[in-house]
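In: I would like the atomic coordinates for the input below:
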Amino acid sequence: MNTHTPGEASMTRTVLVTGVSGHIGARVAIALAADPEIDRVIGVDTGPPPSPAGEDGAVLGRTEFVRVALRSPDLVQVIRDADVDTVVHLSLVSGPGGGRPAMKEHNVIGTMQLLAACQRSATVRRVVVRSTTAVYGSSPHAPAVFTEDTEPVDVSHSGYARDATEVETYVRGFARRRPDVTTTTLRFATFMGPGVDSPLTSYFSQPVLPTVLGFDPRLQFVHEDDAVEVLCRTARADHPGVFNVAGDGVLLLSQCARRTGRPVIPMPSPAFRFVSGLARGARLVDFSPEQLALMSHGRAVDTTRLAAELGWRPKYSTAAAFDDFLRSRGGPGDLPRALVDWLADFVRPIS
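Out: Below you'll find the predicted structure:
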């Protein structure tokens, strides 16, 4: 059984971070490598981090990059040869850029393979997994606020939310099979910040913002700095369980839109979905079905459990995280009023 009490700062020697080609993964690897109490940080991914990390085996700070896929048998050898004791799993794809089958293969099958490698390891004793608040779904039947124990409602049967739900199922199975390993699942709200590139940051960067007529969803964000901090804290000490991670407070979509200074075009749901499809085809905004639901019904989560467990609260509220993102993107730019009116006339017949 696990001999560590929750929150105990047991010695961390070697950390393996997956998904270091992504912005958050790279930042977490760098932050952990800067910790003098951590001997070694190994970043794995199918491509190098977004920096001058160079080729396989190169060092970013003190982070060693190894090019290996989650589904590769070589991953088992990496964990074994390095005597990895902590695994931080951040390699989850949120958009079907390479197609839905490839996305599911990476997210679900890749996680299964990683957990199997951890299960066979004699040295791994802590596993931290990135998940998402999208597992709760977005629905008119949803509660005002989700806690970690709330049953999901109307969860998507495909896409990122479905993958995250399956990933969490495999993590729970792993925890039962290896009770000596501390497992932490972090359900993040939407990342926000200067370095974040996501469907929502792309949406709010457009010159005009289509919205669903009759809906003003509540949104929550977590600043990238706070996300990195939470991941590092749970990598350094034992915090078993499932935790929601979000900045304090909520923003209505209308409040977000006013902050951007961009014109808004309310449109009926069929028209919004049609325009979203056009934007996806033009590679402007890659909205998944669960994100389209979010833009109608919104979602808010309670973070009391995280604050009690870590004795820490995010530096940025939801509003502050969004404002920091906006400052990094500059002003709204000028869009002729005639063009806004034309867009509104264009989508009106679609309803």
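
In: okay, CA-based contacts and neighbour counts for the rest of this
Out: Will do.

In: and the longest helix anywhere in the chain, which residues are buried?
Out: The residue-count maximum for a helix in the chain (DSSP state H) belongs to helix 159-177. By neighbour count on 16 or more other CA atoms under 10 Å, the buried set for helix 159-177 is 159-168, 170-172, 174-175.

In: for comparison, sequence B:
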Amino acid sequence: MAPKVVLVTGCSRFLGGHLAARFAANPDVGRVLAVDTEPPARDVLRRMGRAEFVRADIRNPLIAKVIATARVDTVVHASVTANPPGPTGRTAMKEMNVIGTMQLLAACQKSPHVRKLVVKSTSAVYGSSSRDPAVFTEEMGPKDLPSSGYAKDAVEVEGYVRAFARRRPDVLVSTLRFTNFIGPRIDTVLTRYFALPVVPTVLGYDARVQLLHSEDALAVLERAALHDLPGVFNAGGDGVLMLSQAIRRAGRVNLRVPSVAVPATGRLFRSARLVDFSPDQMRFLNWGRVVDTTLLKQEFGFAPRWTTQQAFDDYVSGRALRPMIDPGVVDSVEGRVLDLAARLRR
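Out: Below is the predicted model:
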């Protein structure tokens, strides 16, 4: 049954804003409240149509008044983010992710009208390490518990969500563990990383990367809100790319950095305001992460439209990324090296 009143958090960001626009375009949805501390971009605000923007901070207990007054029955918590805003970004990010979630759940718990909660989580809760299984399923835990950054925030958020579900068993709770988003319109740490002219990687490592197109991510969140699908679900595109393959497909130059130089390289890129690498993101670039999506397809009833490779290629073409070095030159040099190696073997 479609929600009568749906509230979406994080509407100033891509997922929250475009999700609110989707709900607003659906005549079966009665009322749409789009919540954030800042209004979305003008083009997104226009797309949101009849959705009502509410300037509110979910870290503030007043969010309970918004939910109670509007008699919200479905809450989509899409504001948990890995992108730190501004110079004090990581502190503010943790506050919004963890404290904001706590206040939002407290507001939902008080309201007798809330019947469904959808939470945007991340596959980063599984961590990244050399001891990881080939594929993570939903019942698995991390081999090394994330100790900082977005991954640690997501672990705490999921803990609070589980506690809420125990206190309010009458509320249907869907937790969606997304792999990294990619696409021509979304801005993330990973999309900025692959757009660098020279992409740093860790010498001796080649991570397996599983991606989800941002349009598929929107479709997953929308389906969770419009249907009764409680549970925890991994969400990612089929297949994987090796990190080196992705860099080549983007036409970038791979800069292999020794492990001892990685912290200094991260600080360099951060000071230049190119990409802000957190420790958990650096571990991901070492080891990668792949999740099983059987439950998403069989129980949740959704098959991503784009595979990992197709999603990445759509990002490359949509961003109009051009090779930094002429592929013909690379092929010529590679051919000469192979010829020289063949002659030396004779």
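
In: Report the TM-score for the pair.
Out: TM-score of the superposed chains, computed with TM-score structural alignment, normalised by the length of the second structure, equals 0.90; 325 aligned residues with a CA RMSD of 1.7 Å.

In: before we move on, the earlier item: what is the corresponding segment of the second structure for the longest helix of the first structure?
Out: With TM-score structural alignment applied, helix 159-177 of the first structure matches the range 149-167 in the second structure.

In: Look up the average distance of the matching stretch to its aligned counterpart in the first structure.
Out: In the superposition with the first structure, the average deviation recorded for stretch 149-167 of the second structure is 0.4 Å (mean CA distance after the TM-score superposition for the first structure).

In: Translate residue 19 of the second structure into the numbering of the first structure.
Out: Taking TM-score structural alignment, residue 19 of the second structure has residue 28 as its aligned residue in the first structure.

In: got the contact list for that match?
Out: Residues near residue 28 of the first structure by CA atoms under 8 Å, 6 or more residues apart in numbering: 17, 228, 231, 232.

In: In those residues, which residue is surrounded by the most others?
Out: Neighbour counts for these (other CA atoms under 10 Å) peak at residue 17, which has 26 neighbours.

In: any idea how far residue 42 of the first structure is from residue 112 of the first structure?
Out: The gap separating residue 42 of the first structure from residue 112 of the first structure is 20 Å, by CA to CA, to the nearest Å.

In: Neighbour count for these two, which is higher?
Out: Neighbour tally, residue 42 of the first structure and residue 112, criterion other CA under 10 Å: the higher count belongs to residue 42, 25 against 20.

In: The second structure: which residue goes with that one?
Out: Going residue by residue (TM-score structural alignment), residue 42 of the first structure aligns to residue 33.

In: Look up how far residue 10 of the second structure lies from that match.
Out: Relative to residue 10 of the second structure, and taking CA to CA, residue 33 of the second structure is found at 11 Å.

In: which among the contacts of residue 28 of the first structure gets closest to residue 23 of the first structure?
Out: For the contacts of residue 28 of the first structure, the residue nearest residue 23 of the first structure by CA to CA is residue 228; the value is 10.2 Å.

In: Need the nearest residue in space to that closest one, chain neighbours excluded.
Out: Leaving out its chain neighbours, the residue that sits closest to residue 228 of the first structure by CA to CA, 6 or more residues apart in numbering is residue 28, at 5.5 Å.

In: contacting residues around the counterpart of residue 99 of the second structure in the first structure?
Out: Mapped onto the first structure by TM-score structural alignment, residue 99 of the second structure lines up with residue 109. Counting by CA under 8 Å, 6+ apart, residue 109 of the first structure touches residue 71.

In: Determine the three-state secondary structure at residue 109 of the first structure.
Out: Per DSSP: H, G, I helix; E, B strand; the rest coil, the local secondary structure of residue 109 of the first structure is helix.

In: Likewise for residue 184 of the first structure?
Out: Residue 184 of the first structure is classified as strand under three-state DSSP.

In: shouldn't it be in contact with residue 237?
Out: No: if you go by CA atoms under 8 Å, residue 184 of the first structure and residue 237 don't touch, sitting 10.4 Å apart.
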